[in-house]
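Undergrad: give me a model of this one.
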Amino acid sequence: MKTALITGANKSIGFETARQLLDAGYFVYIGSRDVAKGEEAAAQLGKENVVVVPLDVTDPGSIRAARELVGRTTDKLDVLINNAGVRGDFPQNPSSVSISTIRNVFETNFFGVIDVTQAFMDLLRQAAHPRIVNVTSGLASLTLHSDPSWVYYPIKGAAYGPSKTALNAWTLALAYELRDTTFKVNVVDPGYTATDFNDHRGTGTVENAAAILVRFATLDADGPTGKYFSNDREGEESPW
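TA: Presented below is the predicted three-dimensional model:
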């Protein structure tokens, strides 16, 4: 049975992604900073093939403990979906936003992804066809941000968007490092989805958002790697 770890999987897009992977026959590790919420999510899923993993991606000790827990139940990890993310306090005007806000956002959205990925790399390498999906945003695209005709052109800030731009750059470098292996490593934007993350102002559904993450988590051998895809572009490649 294939295995998948999803960070921030106790609610919203992460939770729905877990549900869809379970339906596809995966054993799913639900990463959750709040253990009680993780257990509640597992109960709602009602599946046997679920393990809750206490995981705060900003805490190196928590990441080490999560790696040890997962390693006690499997000798490989087929899929890692780095879904956990934060918006940070708003407004995020570049000329006035606090450095602490920027640091806090980067700790989760950028450094946390790196720490988690590196911690689980040994288990990923044991899988025949490992897949890494780093959840990004359309707001990460510098190309789109420089285009006045883009629908989200006015939405600019100094923390959230830049943290995802940095994530895109790191993912591209990781994919290049792993280019001669069976890894597939991509950044995927689930689109403007109605969740707690944006006070349910998004226009997309969690089901559709999760579907694109699952699509890239289950790529076949001919699938792309080192690319940027977006639900807002109907799942097509997005400009960096």
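Undergrad: from here on, contacts and neighbour counts on C-alpha atoms
TA: OK.
Undergrad: Phe120 against Arg67, yeah?
TA: Yes. Contact criterion Cα atoms under 8 Å: Phe120 and Arg67 qualify, at 6.4 Å.
Undergrad: overlap in contacts, those two.
TA: When Cα atoms under 8 Å, 6 or more residues apart in numbering defines a contact, no residue borders Phe120 and Arg67 alike.
Undergrad: all helices for this structure, in order.
TA: Secondary structure of the chain (DSSP state H): helices at 12-23, 35-45, 60-71, 99-106, 112-125, 142-145, 160-177, 206-217.
Undergrad: how about the ones you listed, which one is nearest Pro239?
TA: Smallest distance to Pro239 across these (Cα to Cα): 6.1 Å, for helix 142-145.
Undergrad: and this one, so I can compare the two:
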Amino acid sequence: MTTTLITGANKGLGRETARRLVEAGHDVWIGARDAAAGRAAADALGARFVQLDVTDDASVAAAVQAVRAAGGGLDVLVNNAGIAGATKSVPETTVDDLAAVYETNVFGIVRVTQAFLPLLEASQNPVIVNVSSGLGSMTLTNDPERVEGSFTTVAYPSSKAAVTMLTSQYARALPRFRVNAADPGYTATDLNGHSGPQTVTEGTDAIVALAQVGADGPTNTVVDRDGNVPW
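TA: Reported below is the predicted structural model:
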């Protein structure tokens, strides 16, 4: 059985990804900073729970020990946890604004990935899925016909551009792994005040597909539910 860990999985895209992967036969760990919410989600979905704050070294280290102690190893890591940050104009955005967003969206991925690498390396088919965004694409954000082109902010889009590049560098450094990024698209979640036109099921199509790629599957790609996303 494939064992999968999803960060930020107590709600939204993370929870729906967990639901769908449990349905697909994965042994899923729901990683969540909020223990009560995480346990409730895991109980409801038939998954396991591990307390995991991607911004905290000790929390991540404890999560690694919990997963290792369970004895099932780890085959798939879905780096889903993310925050939008403060809504400010470009001239108003400060270094502190960026630091808060990067701590979760960028440094959190590095912290969790590095910590879980030994478990993933023991898998016969190690897979990493990073949840990025079309808002991190220069092509899409400069296209006035795309919804991504209607947003002009600094912190969140630049953090997702960094996620895409992290994906590429990990893919190049770990050739036995399948490392890809998923763009959920504009999906109704707490992140955007449920303003997105897509359902969470539609928003997780790419994530779920990438979490199930085989050893001969794609790596170093960015995709949404319709196909490749331009960088």
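Undergrad: before we move on, back to that, will you turn the helices of structure 1 into JSON lines that also has distance to Ile81 of structure 1 and mean neighbour count?
TA: Compiled in JSON lines, those are given as follows (distance: least, Cα to Cα, whole Å; neighbours: other Cα atoms under 10 Å):
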{"stretch": "helix 12-23", "distance to Ile81 of structure 1": "9", "mean neighbour count": "22"}
{"stretch": "helix 35-45", "distance to Ile81 of structure 1": "16", "mean neighbour count": "17"}
{"stretch": "helix 60-71", "distance to Ile81 of structure 1": "14", "mean neighbour count": "17"}
{"stretch": "helix 99-106", "distance to Ile81 of structure 1": "17", "mean neighbour count": "18"}
{"stretch": "helix 112-125", "distance to Ile81 of structure 1": "9", "mean neighbour count": "19"}
{"stretch": "helix 142-145", "distance to Ile81 of structure 1": "23", "mean neighbour count": "16"}
{"stretch": "helix 160-177", "distance to Ile81 of structure 1": "12", "mean neighbour count": "20"}
{"stretch": "helix 206-217", "distance to Ile81 of structure 1": "7", "mean neighbour count": "21"}
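Undergrad: got those helices as JSON lines, with distance to Arg87 of structure 1 columns?
TA: Putting those into JSON lines (distance: least, Cα to Cα, whole Å) gives the following:
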{"stretch": "helix 12-23", "distance to Arg87 of structure 1": "15"}
{"stretch": "helix 35-45", "distance to Arg87 of structure 1": "20"}
{"stretch": "helix 60-71", "distance to Arg87 of structure 1": "21"}
{"stretch": "helix 99-106", "distance to Arg87 of structure 1": "7"}
{"stretch": "helix 112-125", "distance to Arg87 of structure 1": "14"}
{"stretch": "helix 142-145", "distance to Arg87 of structure 1": "18"}
{"stretch": "helix 160-177", "distance to Arg87 of structure 1": "6"}
{"stretch": "helix 206-217", "distance to Arg87 of structure 1": "18"}
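Undergrad: of all those, which one is nearest Asp199 of structure 1?
TA: Minimum separation from Asp199 of structure 1 across the helices of structure 1 (Cα to Cα) falls at helix 12-23, 11.7 Å.
Undergrad: got the angle for that closest one vs helix 35-45?
TA: With axes from the mean of the first three to the mean of the last three Cα atoms, to 10 degrees as the basis, helix 12-23 of structure 1 and helix 35-45 are set at 50 degrees to each other.
Undergrad: so what's the residue count around the alignment partner in structure 1 of Val78 of structure 2?
TA: Under the alignment (TM-score structural alignment), Val78 of structure 2 maps onto Ile81 of structure 1. Close neighbours of Ile81 of structure 1, defined as other Cα atoms under 10 Å, add up to 28.
Undergrad: quick one, what contacts Ile81 of structure 1?
TA: 4-7, 132-135, 213, 217.
Undergrad: cool, Ala18 of structure 1 as well?
TA: Neighbour list for Ala18 of structure 1: 6, 9, 28, 30 [criterion: Cα under 8 Å, 6+ apart].
Undergrad: which residue is nearest the centroid of structure 2?
TA: Asn80 (2.2 Å; Cα atoms, centre = their mean).
Undergrad: that residue and Val95 of structure 2, how far apart?
TA: 23 Å (Cα to Cα, to the nearest Å).
Undergrad: nearest residue to Asp224 of structure 2 in space, please, no chain neighbours.
TA: Leaving aside its sequence neighbours, Asp224 of structure 2 sits nearest to Asp183 (Cα to Cα, 6 or more residues apart in numbering; 4.7 Å).
Undergrad: go on, Leu21 of structure 1?
TA: With Cα to Cα, 6+ apart as the criterion, Leu21 of structure 1 has its nearest non-adjacent residue at 6.8 Å, and that residue is Val214.
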